[in-house]
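J.: here is a sequence together with a model predicted from it:
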Amino acid sequence: MIPAPFEYVAPSSVDEAVQALAAAGEDAKVLAGGQSLLPVLRMRLAAPTTLVDLRKVAEMRGVREDGGDLVIGAMTTHYDVQRDPLVAEHAALIKAATDTVADPQVRHRGTFGGAIAHADPAGDLAAPVLAMEASLVIAGPGGRRTVAAADFFQDFFTTALAPDELLVEVRLPKHTGWRAHYEKFTRVAQAWSMVAVAATVRTEGGVIEEAHVALTNMGSTPVRAVAVEQALVGASANADVIRAAAAHAADGTNPAADGNSDIEYRQHLARVLTGRALTAAVGA
């Protein structure tokens, strides 16, 4: 199908992009990598009056260190995130999750920030960002503001972004030396997750000092598995501890039933996949 007509704007800076959004009003759409937006436009499930293309905004690309944070520009492609040595060193969970995103073609075009701002509850990057307790930097007409990942995701495909705002970068506290794993279950290869688990763990002397676990597709937003984390911290990193902690993975979750599974099956998957993710992360 052919998209409905729209005005096209290709700014070269964040300020120009914000101005374009403000001028266009609430019917504008932002084009990052386009892997989610373009199919929607072609099916006319969205008909924006203006499309603001961010491909020329160089300041929104790249990975850098800033003190205790690793900063990933929103327009950095999945491919570049996968291969960046700083990500591998300081944010192993992000690399592990990005490795599972779709296929090589999508990873070459899709962007880190675009996937996060899309806020699909089955997407692969929201839960890792939540697990790492990231801060998201947003630019708008009033300047820049920072929102915690826990407050950024609000509902199905809904975030803290206003219509005239952009996600500029994601700031991740460095998890240098932490072990991490992203465990994903799909019905077919390269599909959206039925359930996935993002786990990042810091151990010392065989004891789990810190553990962050978040779940994909177990609610309308990514969910922290708080009961699992509490059961792990201070315990020995062994199979029995992991098994007991993983049994709490579905506590407090509210997954949707759909054509892929019912609620009980998704909760079962959450427990099984959490056990697998933690086992891989700590090497138990």
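T.: Yes, it's here. Here the structure is a predicted model, which is why all the values come from computation and not from measurement.
J.: okay, CA-based contacts and neighbour counts for the rest of this
T.: Fine.
J.: now do the contacts for residue 282.
T.: By Cα atoms under 8 Å, 6 or more residues apart in numbering, the contact list for residue 282 reads 179-180, 201, 203, 237.
J.: try this one next to it:
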Amino acid sequence: MIPAPFDYAAPATVEEALGLLAEHGDEAKVLAGGQSLLPVLRMRLNAPELVVDISGIASLKGITDTGDAVRIGAATTYQEVLDSDLVSEHLGLLHKAVSEVADPQIRHRGTVCGALAHADPAGDVGAPVLALDAQMVIQGPGGERTVPGSEFFTDLFETAVGEGELLTAVVIPKHTGWGSHYEKFVRVSHQWAIIGIAATVRAEGGVIAEAKVGMTNMGAKPLRAAGVEAALAGQPATEEAIAEICARAGEGTEPPSDLNGQAGYRRHLAGVLTRRAVLAAAGA
């Protein structure tokens, strides 16, 4: 389908973008890479009066080392994340998850922050970013604020970004030396995840010192498998110990039921895929 008519603006600064959002309110939508917004417009699920394209704002581009963390600007594409030595060295889990996003064409246009702002629970970046204890940087008329990942996703397609605000960056603590793996289950290549498990593990002397596990499409928003994380700490990095704990990963979750599988099927898959992801991340 062809989108409904809309006006287009390409501000040069964040302040200009915020001014346009303040002026147009709910009738304005933000575009970064467009891989989430454009399909919505083409299906006429939304018909804004104004599309505010932030992809040309220089301050929103790039990946920077902040010391203990890596900052990824809102206009940074998936491919730039994949090409970054900073990301591959310090954020292995994010690097592996982004490599599973769609196809090269989309990865050269879409952005990590755009996907986070869209907040699709089946998207590939929400779970790893949540598992890596990221901080989201949000800017609005009142200035800049930082929201922890645990508070950023509020409901289905909803986040802590308020009216008239922009997600300008995600800041992710370095996990240098941690093992990582993203296990994505799909029926066909490049599909949205039926479910996915993002696991990163710090092992010492054959023992799991710390584990972090994010879950894709196991509820209305990305989730942490907190019970599994706590149970894995201090356990030997062996298949037997890991399998018993990870089998419970789906407990307490409310995954969707659809043509790809019922909720019970997804809960079972969560246990299987969590075991695989943690074993791979632990090098077991």
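T.: Great, that's in hand. Note that the coordinates shown come from a computational prediction; the quantities given were computed from them, not determined experimentally.
J.: would you point out the most distant pair within the contacts of residue 282 of the first structure?
T.: 180 and 237 (13.6 Å; Cα to Cα).
J.: and those two? which has more neighbours close in?
T.: Shown here are residue 180 of the first structure and residue 237; by other Cα atoms under 10 Å, residue 180 has more neighbours (28 against 24).
J.: the more buried one matches what in the second structure?
T.: Using TM-score structural alignment, the partner of residue 180 of the first structure in the second structure is residue 180.
J.: from the contacts of residue 282 of the first structure, pick the one nearest residue 262 of the first structure.
T.: Out of those, the member with the shortest distance to residue 262 of the first structure (by Cα to Cα) is residue 180, at 28.5 Å.
J.: how about that closest one, nearest residue that isn't a chain neighbour?
T.: Distances taken as Cα to Cα, 6 or more residues apart in numbering put residue 200 closest to residue 180 of the first structure, at 4.2 Å, once the chain neighbours are dropped.
J.: pretty sure the one you found contacts residue 274?
T.: No - in this structure, residue 200 of the first structure is not within contact of residue 274 by Cα atoms under 8 Å, at 11.3 Å.
J.: looking at these two, which is more packed in?
T.: Neighbour count, other Cα under 10 Å: between residue 200 of the first structure and residue 274, residue 274 has more, with 34 against 26.
J.: could you pull out the helices for the stretch 101-250 of the first structure?
T.: 104-109, 112-118, 126-131, 149-152, 226-232, 239-246 (DSSP state H, counting those that start in this stretch).
J.: please name whichever of these is nearest to residue 19 of the first structure.
T.: helix 112-118 (19.0 Å).
J.: and the closest one, which stretch of the second structure?
T.: Taking TM-score structural alignment, helix 112-118 of the first structure hits residues 112-118 over in the second structure.
J.: average offset between the matching stretch and the first structure?
T.: Comparing stretch 112-118 of the second structure with its match in the first structure after superposition yields a mean distance of 0.7 Å (mean Cα distance after the TM-score superposition for the first structure).
J.: list the buried ones in that stretch?
T.: Across stretch 112-118 of the second structure, burial judged by 16 or more other Cα atoms under 10 Å covers 112-118.
J.: got it, and stretch 31-38 of the second structure?
T.: Quick answer for stretch 31-38 of the second structure (16+ other Cα under 10 Å): 31-37.
J.: looking at those residues, which are in helices?
T.: residue 37 (DSSP state H).
J.: on that earlier part again, distance of the residue nearest to residue 180 of the first structure relative to residue 40 of the first structure?
T.: According to Cα to Cα, to the nearest Å, residue 200 of the first structure and residue 40 of the first structure sit 34 Å apart.
J.: contacting residues around stretch 211-218 of the second structure?
T.: Contacts with stretch 211-218 of the second structure, where a contact means Cα under 8 Å, 6+ apart, come from 121-124, 126-128, 130-132, 193-202, 222-226, 228-230, 232-233, 250, 253-256, 266-267, 274.
J.: for ChimeraX, write a command that selects the buried ones of those residues.
T.: Selection of buried members from these for ChimeraX, criterion 16+ other Cα under 10 Å:
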select :121,122,123,124,126,127,128,130,131,132,193,194,195,196,197,198,199,200,201,202,222,223,224,225,228,229,232,233,250,253,255,256,266,267,274
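J.: show me the contacts of stretch 211-218 of the second structure that map onto strands.
T.: 195-202, 223-224 (DSSP state E).
J.: okay, those in JSON lines with distance to residue 163 of the second structure next?
T.: Conversion of these to JSON lines gives the following (distance: Cα to Cα, whole Å):
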{"residue": "195", "distance to residue 163 of the second structure": "30"}
{"residue": "196", "distance to residue 163 of the second structure": "30"}
{"residue": "197", "distance to residue 163 of the second structure": "31"}
{"residue": "198", "distance to residue 163 of the second structure": "30"}
{"residue": "199", "distance to residue 163 of the second structure": "33"}
{"residue": "200", "distance to residue 163 of the second structure": "34"}
{"residue": "201", "distance to residue 163 of the second structure": "37"}
{"residue": "202", "distance to residue 163 of the second structure": "39"}
{"residue": "223", "distance to residue 163 of the second structure": "24"}
{"residue": "224", "distance to residue 163 of the second structure": "27"}
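J.: widest-spaced pair of these?
T.: Longest span within those, Cα to Cα: 195 and 202, 23.6 Å.
J.: residue 1 of the first structure: neighbour count?
T.: 8.
J.: likewise for residue 9 of the second structure?
T.: There are 15 residues near residue 9 of the second structure, going by other Cα under 10 Å.
J.: could you check how far the closest residue in space to it that isn't next to it in sequence is from residue 198 of the second structure?
T.: Spatial nearest neighbour of residue 9 of the second structure, excluding adjacent residues (Cα to Cα, 6+ apart): residue 52 at 5.0 Å. Computed as Cα to Cα, the residue 52 of the second structure to residue 198 of the second structure distance reads 32 Å.
J.: cool, and residue 254 of the second structure?
T.: Residue 254 of the second structure is 18 Å from residue 198 of the second structure, by Cα to Cα.
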